[in-house]
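Engineer: Got a sequence here, can you build the structure:
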Amino acid sequence: MKRGRLALGIIGALALGLGGSVVALRAGAGETDRAELEKRWADAPSRFVTVDGVRMHVREEGPANGPVVVLLHGSIVNLHEWDDVVPLLADKYRVVRFDWSPYGLTGPDPSGFYSTPRSAQLMDGLMKALGHDKFAMVATSNGANVGLEFNRAYPGHVTAMAFSMLPLERPSQTRKVDWRLKWMLEAHKAVLPNWRHREFWRLMLEDTTPPEFTPTDRMVDQITEMNNLPGALDRQAQYIQANVRAFQSSDVGAVAEAVRVPVLLQWCSFDDVISQSADASVKRFTNTKVDVINYPDLGHFPMWEKPEKFTRDLRNWLDRQPPAPAG
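Structural biologist: The predicted model follows:
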């Protein structure tokens, strides 16, 4: 009897503690502080440029007179996705990367509108503010959608395009997801829709990369901290819903037909998020030549999984392209 009462008491105490934690988190206790994050993740050479009312986080590295290469990160992450790539390019190239809205340390959009076309519009304003008219573009995951839309809507600026993850169709809705990740996602949606535990993001990275890859604390910390900024997940949800509507109501992949510059696909076959094949992707580019490099051992984050191999092939291809004029 005493053991039973003790067990019930422990369970009750845990329930009260958990309940109190949930209430606190729903009230904003888990939100990160923007000023503190900027000290940690926006150190030099980071700066902020305001475009159409949006305070955008940008970094430029490499020789000021070097040919310009723009790096576009994927969804859920930020410009630090390219941390291991930039040093391998910046001896020759002027490397520009930024947190495209609504991700990273780029601030809320006063228009309240988040979509791929809006992200491309802000990119156009940013590149003009930075003074870069011609540049090669390297993009991954949803950053590829932003890059393709930018090229379609603002032609004449991009001189070459390289993609790793390339969602020309809606990402797979049937892929097998780690049960722990599915459980945590449903729990968060039901109880804490505007906050994610650090373990959630670690599992997200593990679920989309090869078994031998282990995400570093730095990778997990930057995603966790920036995605727990006040309102960040809500802004991202609005962007994702706009994407879903676009995929459901139009042929999103047709945007590839507007590309008339050389294209490189660094196809990562271990990835199962992207639903179309490499061959199907190549066929979408009806007005240009496409080079394909296949990596059977790389997943959704090749720039983290094997940065030297990934960047070596990317750089060899960039070096063969007619150089964009210096910034």
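
Engineer: rest of the way, CA atoms for contacts and neighbours
Structural biologist: Will do.

Engineer: residue closest to the middle of this structure?
Structural biologist: Nearest to the geometric centre of the chain sits Gly74, at 1.9 Å (C-alpha atoms, centre = their mean).

Engineer: Please list all residues in contact with that one.
Structural biologist: Applying C-alpha atoms under 8 Å, 6 or more residues apart in numbering, one finds that Gly74 lies in contact with 139-144.

Engineer: could you redo the last one with a cut-off of 10 Å?
Structural biologist: Each residue near Gly74 by C-alpha atoms under 10 Å, 6 or more residues apart in numbering is listed here: 81, 99-100, 103, 139-146, 165, 300-301.

Engineer: swap in Pro230?
Structural biologist: 28, 30-34, 108, 194-195.

Engineer: Please repeat the previous calculation with a cut-off of 7 Å.
Structural biologist: By C-alpha atoms under 7 Å, 6 or more residues apart in numbering, Pro230 lies in contact with Glu31.

Engineer: The protein: helices as residue ranges?
Structural biologist: Secondary structure of the chain by DSSP state H: the helices cover 2-26, 34-41, 116-130, 142-153, 179-191, 198-207, 217-227, 232-249, 278-284, 302-305, 307-320.

Engineer: quick one: Asp297 from Ile274, how far?
Structural biologist: 15 Å (C-alpha to C-alpha, to the nearest Å).

Engineer: and for comparison, fold this next one:
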Amino acid sequence: MQRWRMATAIAAMMLISPSSHAAPPESGTPYLSVAQLRGLYDDPAGHIAVIEGMEVYYKDEGKGPAILMVHGSRSSLRQWDDVAAKLTDRYRVIRYDIPAAGLSGTVTDAQAAAVQPTDIAEKLLAQLGVDHITFVGVSSGGTLGMYLAAKRPDLVDRLIMANTPADPVKTDHLKPTPSWAQALQRAADTKFEDQDYWKEYLTFFSGDGRRIGPAKIKAYYDLNRRNPEKHMIALVAKIGDGKAAKVAMAQVKAPTLLIWGGADPLLTPPAANALERYLTGTQVSKIFMPDVGHYPPLEAPERFAQIVAAYIEAATPAP
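Structural biologist: Below you'll find the predicted structure:
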């Protein structure tokens, strides 16, 4: 039973099943509306673009060559806050909340059926007048970058992926700590992920959970108690069964950097090697951060920003 609960939790994170977000909120459970969340987390740097009829919350900060950053599932553009702060002195950093996550709007049945994950990135950049980017993505955000680079080699000059799956994700190797197992059981019993759940979640998937402070934990908790959305993951890029993904990986031409948290209990270092093998059409560089887990930009943002800048400026400078 414990292994099933772990698999269910990871399914939610890695997009194996959307069922945990399809149920209506139980009476008395402290869910928040999008308006309430915007009241808590919107700031003057935030904007809303309307793309395919959806409200897409984004930030566009700094001046210089453009970097597009895309978060992973069950996350938001806030995942990049500390990384962006280290780069906006010389780069234009663009990031957005994938609908229906974060502060972006809902996704209708028609939109879920017709819109592709890459459409949001392409059309947001077009609205902003951006025609060249370095793409930076973590987890499933990196998957979106891979598909975008394969589709639009004219747009993506460099591709940087952090702890991004190359194959369908397996969870049978995971061993929850006692405190994480308790949080999983409590969430299963109450049908709600409380703030302690998110503390244990982020700790389990980190190399050192002490690096993720209370404010970040609170934001994860709040943004994941948004009123349940029918199409929460419709516009998140997926590996699926891996067949179409492998074709796309082979089509990537942009120079690619893999930044890997070597202490990730889910996507261990061999997953980085697999991703490199599938990227047959480009030169791939790899950097392992041995003490960091699944979310390098969240756990070690200053180091992550240094690596991104070094890759752009020293490894692959513009002609």
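
Engineer: want to throw the helices of structure 1 into TSV with mean neighbour count and distance to Leu264 of structure 1?
Structural biologist: Formatted as TSV, the helices of structure 1 follow (neighbours: other C-alpha atoms under 10 Å; distance: least, C-alpha to C-alpha, whole Å):
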stretch	mean neighbour count	distance to Leu264 of structure 1
helix 2-26	12	44
helix 34-41	13	30
helix 116-130	19	20
helix 142-153	23	12
helix 179-191	13	32
helix 198-207	18	25
helix 217-227	19	26
helix 232-249	16	24
helix 278-284	15	10
helix 302-305	22	15
helix 307-320	15	8
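
Engineer: circling back to that earlier point, structure 2: which residue goes with the residue nearest to the centre of structure 1?
Structural biologist: Aligned by TM-score structural alignment, Gly74 of structure 1 pairs with Gly72 of structure 2.

Engineer: and if you look at Asn316 of structure 1?
Structural biologist: Checking TM-score structural alignment: Asn316 of structure 1 goes with Ala310.

Engineer: isn't Ser73 of structure 2 right next to Gly142, touching?
Structural biologist: No. Using C-alpha atoms under 7 Å, Ser73 of structure 2 is not in contact with Gly142, being 10.6 Å away.

Engineer: For burial, what's the neighbour tally of the closest residue to Pro269 of structure 2 other than its chain neighbours?
Structural biologist: Using C-alpha to C-alpha, 6 or more residues apart in numbering and skipping the chain neighbours, the partner closest in space to Pro269 of structure 2 is Gly262 (5.8 Å). When neighbours are counted by other C-alpha atoms under 10 Å, Gly262 of structure 2 registers 22.

Engineer: so who does Gly262 of structure 2 touch?
Structural biologist: For Gly262 of structure 2, the contact set (C-alpha under 7 Å, 6+ apart) comprises 268-269, 288-293.

Engineer: That one -> structure 1?
Structural biologist: Per TM-score structural alignment, Gly262 of structure 2 is aligned with Ser269.

Engineer: same question, Val136 of structure 2
Structural biologist: Aligned by TM-score structural alignment, Val136 of structure 2 pairs with Val138 of structure 1.

Engineer: Also Leu155 of structure 2?
Structural biologist: Leu155 of structure 2 maps onto His157 in structure 1, by TM-score structural alignment.

Engineer: right, and that match touches Lys134 too?
Structural biologist: Yes. With contact defined as C-alpha under 7 Å, His157 of structure 1 reaches Lys134; the gap is 4.6 Å.

Engineer: Neighbour count: these two, which is higher?
Structural biologist: Lys134 (20 against 17).

Engineer: In this model Tyr154 seems to touch the more buried one, though I could be wrong.
Structural biologist: No. Between Lys134 of structure 1 and Tyr154 there is no contact under C-alpha under 7 Å: 11.5 Å.

Engineer: Walking through the stretch 51-200 of structure 1, point out its strands one by one.
Structural biologist: 54-61, 68-72, 94-98, 135-139, 158-163 (DSSP state E, counting those that start in this stretch).

Engineer: Export those to CSV and append columns for mean neighbour count.
Structural biologist: Listed next are those as CSV, based on neighbours: other C-alpha atoms under 10 Å:
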stretch, mean neighbour count
strand 54-61, 21
strand 68-72, 26
strand 94-98, 24
strand 135-139, 24
strand 158-163, 24
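
Engineer: Would you mind putting those strands into TSV with distance to Lys309 of structure 1 alongside?
Structural biologist: TSV is the format used below for the strands of the stretch 51-200 of structure 1 (distance: least, C-alpha to C-alpha, whole Å):
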stretch	distance to Lys309 of structure 1
strand 54-61	21
strand 68-72	17
strand 94-98	18
strand 135-139	16
strand 158-163	15
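
Engineer: Start and end of stretch 283-303 of structure 2, how far apart?
Structural biologist: Between where stretch 283-303 of structure 2 begins and where it ends, there is a gap of 23 Å, by C-alpha to C-alpha.

Engineer: Report the distance from it to the chain centre.
Structural biologist: Chain-centre distance of stretch 283-303 of structure 2: 14 Å, with C-alpha atoms, centre = their mean, to the nearest Å.

Engineer: which residues sit against it?
Structural biologist: Contacts of stretch 283-303 of structure 2 (C-alpha under 7 Å, 6+ apart): 79-80, 82-83, 86, 138, 163, 205-208, 211-212, 255-264, 276, 304.

Engineer: likewise stretch 24-31 of structure 2?
Structural biologist: The contact list for stretch 24-31 of structure 2 (C-alpha under 7 Å, 6+ apart) reads 225-228.

Engineer: could you redo the last one with a cut-off of 6 Å?
Structural biologist: 225-227 (C-alpha atoms under 6 Å, 6 or more residues apart in numbering).

Engineer: centre of the chain versus it, how much separation?
Structural biologist: Counting by C-alpha atoms, centre = their mean, stretch 24-31 of structure 2 comes out at 26 Å from the chain centroid.

Engineer: what do you get for stretch 147-160 of structure 2?
Structural biologist: The chain centre lies 17 Å from the centre of stretch 147-160 of structure 2; the measure is C-alpha atoms, centre = their mean.

Engineer: ends of that stretch, how far apart?
Structural biologist: End to end - C-alpha to C-alpha - stretch 147-160 of structure 2 spans 12 Å.

Engineer: what do you get for stretch 294-307 of structure 1?
Structural biologist: Chord length of stretch 294-307 of structure 1, first to last residue, is 15 Å (C-alpha to C-alpha).
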